[in-house]
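S.K.: Below is the sequence, then the predicted model.
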Amino acid sequence: MGSAWPAAEIVVAAQGGDEAAVAALVSGAHPHVRRFAFALCATSQDAEDAAQDAMIVLFRKIGTLRATAALASWMFRIVRNECLRRVREMASGSEQFVDMPTSSAEDDVLVRLEVERVAAAISALPADQRRVLIMRDVQGLPGSFVARATGLSTAAMKSRLHRARAAVRSQLRVPADGNLE
């Protein structure tokens, strides 16, 4: 899956203000953050912008990260929130929808490898399926909005969403009923 996240020693040094460590952390985290963004955002332009914004947050706020092991989870949440913000901006005025949940508590930190597995499975989808899946399941947008935004009928959007979910489930080897038994 490519290079590993920066080592804990680099994260600790960056948290302490070591400029060389901050530079190493930003450059080491960038490929992972970019992969998250391309898996989570609806468009490639939003993904590029979200990844860049997340790297700025990392650079400015690394000292606020409480647990070095939470770096991947923290960056994932920053990217996710950037993608959601961009969708909200796009959707404002066109349809009202319930506020989507923001970040989870630090206790339930996402397991780094699992996040990357899911991101890779979503990234492997054809672009039309990926966009529908991200907008509906990741960003939580209403189906009617997703259909309009993608120029599809509701039935066509649902069909693409079903195929995308099945492909991701197959890639992750999770049975259709969601049970891991």
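M.R.: Ah, there it is.
S.K.: For the rest of this, base every contact and every neighbour count on C-alpha atoms.
M.R.: Will do.
S.K.: which residues does the nearest residue to Arg160 once chain neighbours are set aside contact?
M.R.: Distances taken as Cα to Cα, 6 or more residues apart in numbering put Gln129 closest to Arg160, at 5.4 Å, once the chain neighbours are dropped. Taking Cα atoms under 8 Å, 6 or more residues apart in numbering, we find Gln129 in contact with 160-161, 163-164.
S.K.: again, but for Glu82
M.R.: 50, 53-54.
S.K.: Does Val146 touch Asp128 like I think?
M.R.: No: Val146 is beyond contact range of Asp128, at 11.6 Å (criterion: Cα atoms under 8 Å).
S.K.: which residues touch stretch 40-55?
M.R.: 26, 30, 33-34, 37-38, 75, 78-80, 82-84, 86, 119, 131, 134-135, 138-139.
S.K.: and the residues you listed, which are buried?
M.R.: Buried members of those, counted by 16 or more other Cα atoms under 10 Å: 26, 30, 33-34, 37-38, 75, 78-80, 82-84, 86, 119, 131, 134-135, 138-139.
S.K.: Return the subset of those lying in strands.
M.R.: Secondary structure defined by DSSP state E assigns none of the buried ones among the contacts of stretch 40-55 to strands.
S.K.: Can you pull up the most central residue in the protein?
M.R.: Central residue of the chain (Cα atoms, centre = their mean): Leu40, 3.9 Å from the mean position.
S.K.: For Gly16, see how far away it is.
M.R.: 31 Å (Cα to Cα, to the nearest Å).
S.K.: same thing with Val22?
M.R.: Val22 is 9 Å from Gly16, by Cα to Cα.
S.K.: Looking at these two, which has the bigger crowd around it?
M.R.: Shown here are Val22 and Gly16; by other Cα atoms under 10 Å, Val22 has more neighbours (22 against 13).
S.K.: ok, second structure coming up, stack it against the first:
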Amino acid sequence: MTQHDSRFDAALLDAACKGDREAIIALLKVAQPDIRRYAKVSCKLQDVDDAVQESLWLVYNRIGTLRAVTSFAGWLFAIVRRECMRLMRKVFIKTDDISEFNDDPGLTYSHQLELRQDLSRAIQSLPEHYREVVLLRDIEELSVNDIALLLNLTREAVKARLHRARMMVREYLLD
């Protein structure tokens, strides 16, 4: 989906932003394939359907908060990305037993189970705003610019949170 995509003409987006229910529904129907494509790139395979459903619901409820019609594609992508992160965090937060991650190729870089458990607990112990930045940067490997855009923060704020979060993880692991 690009800004020149005729499926998302300015009139449809403008009407949806102003609360026109029919325009919102039409916009969601047209946007759903893009949402699914974004989710396939950003989420684990088993989370794609949940991410699509939640993203559609969020767009439906928050379309009125869109600041500029031309930023719809980026806004949509940010919603899907954030929903995928929420689903991923849910696994980290609710899991005390790290053994279910043994088959995940993204987490098999360390052969030391204790280190992975300690690191997982350290990340879980972070306040949510620090944990989110660490997960986005160090697990999802997003750039500072992407994180800033996604979380609606400045680059400096992202760097500061990331630095503080890493220091807190380091302190946790040293204790």
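M.R.: Now that the structure is in, tell me what you want to look at. As the structure is a computational prediction, the values presented were derived from the model and not from experiment.
S.K.: quick one: TM-score?
M.R.: Superposed pair, TM-score by TM-score structural alignment, normalised by the length of the second structure: 0.54. Supporting alignment: 107 aligned residues with a Cα RMSD of 2.7 Å.
S.K.: okay, Val146 and Asp128 of the first structure: which has more neighbours?
M.R.: Val146 (22 against 14).
S.K.: The more buried one and Ala166 of the first structure, how far apart?
M.R.: Distance from Val146 of the first structure to Ala166 of the first structure, by Cα to Cα: 19 Å.
S.K.: Please apply the same query to Leu172 of the first structure.
M.R.: 10 Å.
S.K.: how about Glu95 of the first structure, what does it touch?
M.R.: Contacts of Glu95 of the first structure by Cα under 8 Å, 6+ apart are Phe145.
S.K.: which SS state does it fall under?
M.R.: In terms of secondary structure, Glu95 of the first structure is coil; the call rests on DSSP: H, G, I helix; E, B strand; the rest coil.
S.K.: Could you dump the contacts of Glu82 of the first structure into CSV and include distance to Thr64 of the first structure?
M.R.: Below are the contacts of Glu82 of the first structure laid out as CSV (distance: Cα to Cα, whole Å):
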residue, distance to Thr64 of the first structure
Ala50, 20
Asp53, 17
Ala54, 14
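S.K.: So which of those wins on neighbours?
M.R.: Ala50 leads the contacts of Glu82 of the first structure on contacts (other Cα under 10 Å) with 28 neighbours.
S.K.: before we move on, back to that, just the contacts of Glu82 of the first structure now: which is nearest Ala67 of the first structure?
M.R.: Using Cα to Cα, Ala54 is the member of those that sits closest to Ala67 of the first structure, with 17.8 Å.
S.K.: Show me the helices in the first structure, by range?
M.R.: Applying DSSP state H to the first structure gives helices spanning 8-15, 19-40, 44-61, 71-91, 112-123, 127-133, 143-150, 154-172.
S.K.: JSON lines for those, including distance to Thr102 of the first structure?
M.R.: Listed next are the helices of the first structure as JSON lines, based on distance: least, Cα to Cα, whole Å:
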{"stretch": "helix 8-15", "distance to Thr102 of the first structure": "24"}
{"stretch": "helix 19-40", "distance to Thr102 of the first structure": "14"}
{"stretch": "helix 44-61", "distance to Thr102 of the first structure": "15"}
{"stretch": "helix 71-91", "distance to Thr102 of the first structure": "7"}
{"stretch": "helix 112-123", "distance to Thr102 of the first structure": "17"}
{"stretch": "helix 127-133", "distance to Thr102 of the first structure": "19"}
{"stretch": "helix 143-150", "distance to Thr102 of the first structure": "20"}
{"stretch": "helix 154-172", "distance to Thr102 of the first structure": "23"}
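S.K.: of all the ones you listed, which lies closest to Ser104 of the first structure?
M.R.: helix 71-91 (8.3 Å).
S.K.: Trace stretch 161-179 of the first structure over to the second structure and give me the residue numbers.
M.R.: Under TM-score structural alignment, stretch 161-179 of the first structure corresponds to no residues of the second structure.
S.K.: no, scratch that, I was asking about stretch 122-136 of the first structure
M.R.: Going by TM-score structural alignment, stretch 122-136 of the first structure lines up with nothing in the second structure.
S.K.: Spatially nearest residue to Gln171 of the first structure, not counting backbone neighbours?
M.R.: Ala121 (6.1 Å).
S.K.: what about that neighbour, neighbour count?
M.R.: Neighbour number of Ala121 of the first structure under other Cα under 10 Å is 19.
S.K.: again, but for Thr150 of the first structure
M.R.: 13.
S.K.: got the contact list for it?
M.R.: Val132.
S.K.: residue in the second structure matching it?
M.R.: Aligned partner of Thr150 of the first structure by TM-score structural alignment: none.
S.K.: Distance of Thr150 of the first structure relative to Gln96 of the first structure?
M.R.: The separation that Thr150 of the first structure has from Gln96 of the first structure, given Cα to Cα, amounts to 18 Å.
S.K.: Could you do Val132 of the first structure as well?
M.R.: Val132 of the first structure is 19 Å from Gln96 of the first structure, by Cα to Cα.
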